[in-house]
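Participant: structure for the following, please:
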Amino acid sequence: MTSLQVVAALAAGSLAAVWAGATVLERSTRQLADHFDLPSDVRGAVVTALGSSFPEFIATVVAITLHDRVELAVGIVVGSAVFKVLVVPGVSTLLSPGSSLQTDRELVYQETGFYVLSVATVLLVLALSVIYNPVATGSRTGELTRQLVLAPLGLYLFFLFLQYADAAEHGAGRASGDHSAAQYLTGLVVSLVFVGVGVEGLVRAAIEFSDVFGTSEFLWGLTVVGAGVSVPEVFVGVLAARNDEPGVSISTVLGSSTFDLLVAIPVAVLVVGAVTVNFGAVVPLFVFLVGAALLLLTVVRTDLKVSTAEAVGLLLVYGGFLAWMAAESVGRSTLLA
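Facilitator: Next comes the predicted model:
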């Protein structure tokens, strides 16, 4: 086998491990949420979102702490967020009964609003790293320190408080069902092992692919790895839609993306101490991410549902994103240079 075939086999095997682990992970978190009678929006935004976010969280931490690939990690977080916001609602709608995804006004404004706030917060923190910790005079790169990442982590704690308050109003917390929480936690732990092994393989494959093709690791993180670790959430979204719980699908997307932005990179920074980030390359992507979030907000606010035409539109926008990344990889676009 050639080196390219070996890397491709590694990527395929790693994706299979991530998929298997994430499937069990999603089922275990869903069972835990049902066990404690959590409301559907809280279950999607926190419990299911945390479970489905674990692959990209581990990928980000592994890329920074084990491989010292900060740009790859940023690419994974942003690429995963773009995939979730545009692809998961689109595919969930097209594969749901009636080909439309219903939602509600509270979900639209609360979850989407907080997600946009999360994007703005991370962008501000990255800007502060350039202003206060520039790598060189006049440089667009800065050092992201432990002190700076406390802001997004604090914002996520506030998000959890809001969700806790919603759950308390709902009267959640009373255990129910035939199985104990420990049994569901066992499945959770086993799934985390599969996900961790698969993600490490994906990160290594991305690094090798970038060497073989002479392209940026950042772009591989934005596309292949970012989408690969997020594919299980398509399964979550479709399952929720078919179970007549469309709010879980949308809230999982937004809650998972919020977790990725506010927790994944900050935790890695807390472990290693500080990382260097190219703010110039990040800004266009975050602008696109805000635009994608506002597009989703517009779509779900229209009649409080995602129609078939709107779902196709979301997928076409993601296709445009991939075309942009392809242009970046061959030098036809230099926005991320």
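
Participant: contacts, neighbours, all on C-alpha from now
Facilitator: OK.

Participant: mind listing the strands for the stretch 201-337 of the chain?
Facilitator: Secondary structure of the stretch 201-337 of the chain (DSSP state E, counting those that start in this stretch): strands located at 274-278, 305-306.

Participant: quick one: closest of these to residue 91.
Facilitator: Residue 91 sits nearest to strand 305-306 of all those, at 10.6 Å, using C-alpha to C-alpha.

Participant: list of residues touching the closest one?
Facilitator: 89-90, 93, 100-103, 299-300 (C-alpha atoms under 8 Å, 6 or more residues apart in numbering).

Participant: second input sequence below; structure requested for side-by-side comparison:
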Amino acid sequence: MTYLFLVIGFAGLFIGGELLVRGAVGIARKFGLSPLVIGLTVVGFGTSMPELLVSVQAALGGTPAIAMGNVVGSNIANVLLILGAAAVIAPVGIAFGPLRRDLAVMLAATLALWGMILGGYLGRIEGLILFGGLLAFLWAALRSGTVEANDKLLTLDPPPLWRSGLIAVAGLVGLLISARLLIDSATEIARAFGISEAVIGLTIVAIGTSLPELATSVVAAMRRQADIAVGNVVGSNIFNILAILGLTALIAPIPVDARFAGIDMALAFAAAAGLAFASWKWGRLGRPAGAALLLVYGGYVAAMAVI
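Facilitator: Here you go, the predicted structure:
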């Protein structure tokens, strides 16, 4: 029955995330935001709602290692697994100009988190600093998010505001229920097999909560809407650190397993730095690069299974 609840939790996160994003994009289009900003904020943050709900509930439930592992693991999966899969389907443009500020924020947030957890603890002061960074980022992103005349995403009339709002609320309710099922079943499985909660958070929970990002970016790649795919990943990684860990630490300070400050944060930073470098140097991720990202992620997950 525990495994059934785990599967239901995964499926619920996927469906709830899809509904939330669909509703949120409709609302954003109604207010005239550009596709890149929709990807960075509404879609990127909307697809991170599973991580937020799982992490907060994990902290409140006395399993903070899952909260930290969920965020760090999701940020690794977002670049290596999700952008890798999107690039294999269709080469993804990552023009440096429009993304310069946001890539810098992602790198700075990752580096700041790495420094904060070196002491083995993420307290309320650190949480407040992270959340303050989120508010500053949102202000800057929305301030520059004007619509361009040739934005294909916005050429069609947006759905009625009430319909988008109803869809978004339905998605949020689904996420709340699914997050509870996922966190309870994953914790029970970890304890039954003697697997640490940190490893469960870094792998099973992180992949599960990243399903909305995966679905959104893959669909965006298939529709040749690279702005949404890339903005989704960059926005999610920023939101995961600044909002999720910021809010979680404010609610319940997080004791941090020493392993996070080692290989896990090193890989998270390397993935973010690699994406920024590829954007600056080449401005795109082709199929070979996407395949390489998937191989690196596969190796990381395999290593987690034997550690």
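
Participant: report the two of the contacts of strand 305-306 of structure 1 separated the most.
Facilitator: Distances among these were taken as C-alpha to C-alpha; the most separated pair is 90 and 103, at 13.7 Å.

Participant: settle it for me: which of those two has more neighbours?
Facilitator: Counted by other C-alpha atoms under 10 Å, residue 90 of structure 1 and residue 103 do not tie: residue 90 has more neighbours, with 30 against 21.

Participant: what strand or helix carries that one?
Facilitator: Assigned by DSSP states H and E, residue 90 of structure 1 belongs to helix 70-94.

Participant: distance of the equivalent of residue 244 of structure 1 over in structure 2 from residue 254 of structure 2?
Facilitator: Residue correspondence to structure 2 (TM-score structural alignment): residue 244 of structure 1 is matched to residue 224. For residue 224 of structure 2, the distance to residue 254 of structure 2 equals 40 Å [C-alpha to C-alpha, to the nearest Å].

Participant: still on that earlier bit, residue 142 of structure 1 is nearest to which of the strands of the stretch 201-337 of structure 1?
Facilitator: Per C-alpha to C-alpha, nearest to residue 142 of structure 1 of the strands of the stretch 201-337 of structure 1: strand 274-278, 5.5 Å.

Participant: show me what the closest one is packed against.
Facilitator: helix 70-94, strand 141-145 (3 or more C-alpha pairs under 8 Å, 6 or more residues apart in numbering; DSSP states H and E).

Participant: can you pull out the helices in the stretch 51-200 of structure 2?
Facilitator: Counting by DSSP state H, counting those that start in this stretch, the stretch 51-200 of structure 2 has helices at residues 64-77, 84-89, 96-116, 124-143, 161-193, 197-200.

Participant: burial-wise, tell me which of those comes out on top.
Facilitator: Highest mean neighbour count of the helices of the stretch 51-200 of structure 2: helix 64-77, a mean of 30 (counted as mean count of other C-alpha atoms under 10 Å).

Participant: average gap between that one and structure 1?
Facilitator: Superposing on structure 1 and averaging over aligned pairs (mean C-alpha distance after the TM-score superposition for structure 1), helix 64-77 of structure 2 comes out at 0.7 Å.

Participant: ok, now how distant is the residue lying closest to residue 256 of structure 2 once chain neighbours are set aside from residue 76 of structure 2?
Facilitator: Leaving aside its sequence neighbours, residue 256 of structure 2 sits nearest to residue 120 (C-alpha to C-alpha, 6 or more residues apart in numbering; 4.6 Å). Distance, residue 120 of structure 2 to residue 76 of structure 2, by C-alpha to C-alpha: 20 Å.

Participant: returning to what we had before: any chance of the strands of the stretch 201-337 of structure 1 in TSV, plus mean neighbour count and distance to residue 188 of structure 1?
Facilitator: Shown next, in TSV, are the strands of the stretch 201-337 of structure 1 (neighbours: other C-alpha atoms under 10 Å; distance: least, C-alpha to C-alpha, whole Å):
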stretch	mean neighbour count	distance to residue 188 of structure 1
strand 274-278	21	31
strand 305-306	22	32
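
Participant: looking at the helices of the stretch 51-200 of structure 2, which is closest to residue 19 of structure 2?
Facilitator: helix 161-193 (4.7 Å).

Participant: now the angle from the closest one to helix 64-77?
Facilitator: Here helix 161-193 of structure 2 runs at 120 degrees with respect to helix 64-77, directions being taken by axes from the mean of the first three to the mean of the last three C-alpha atoms, to 10 degrees.
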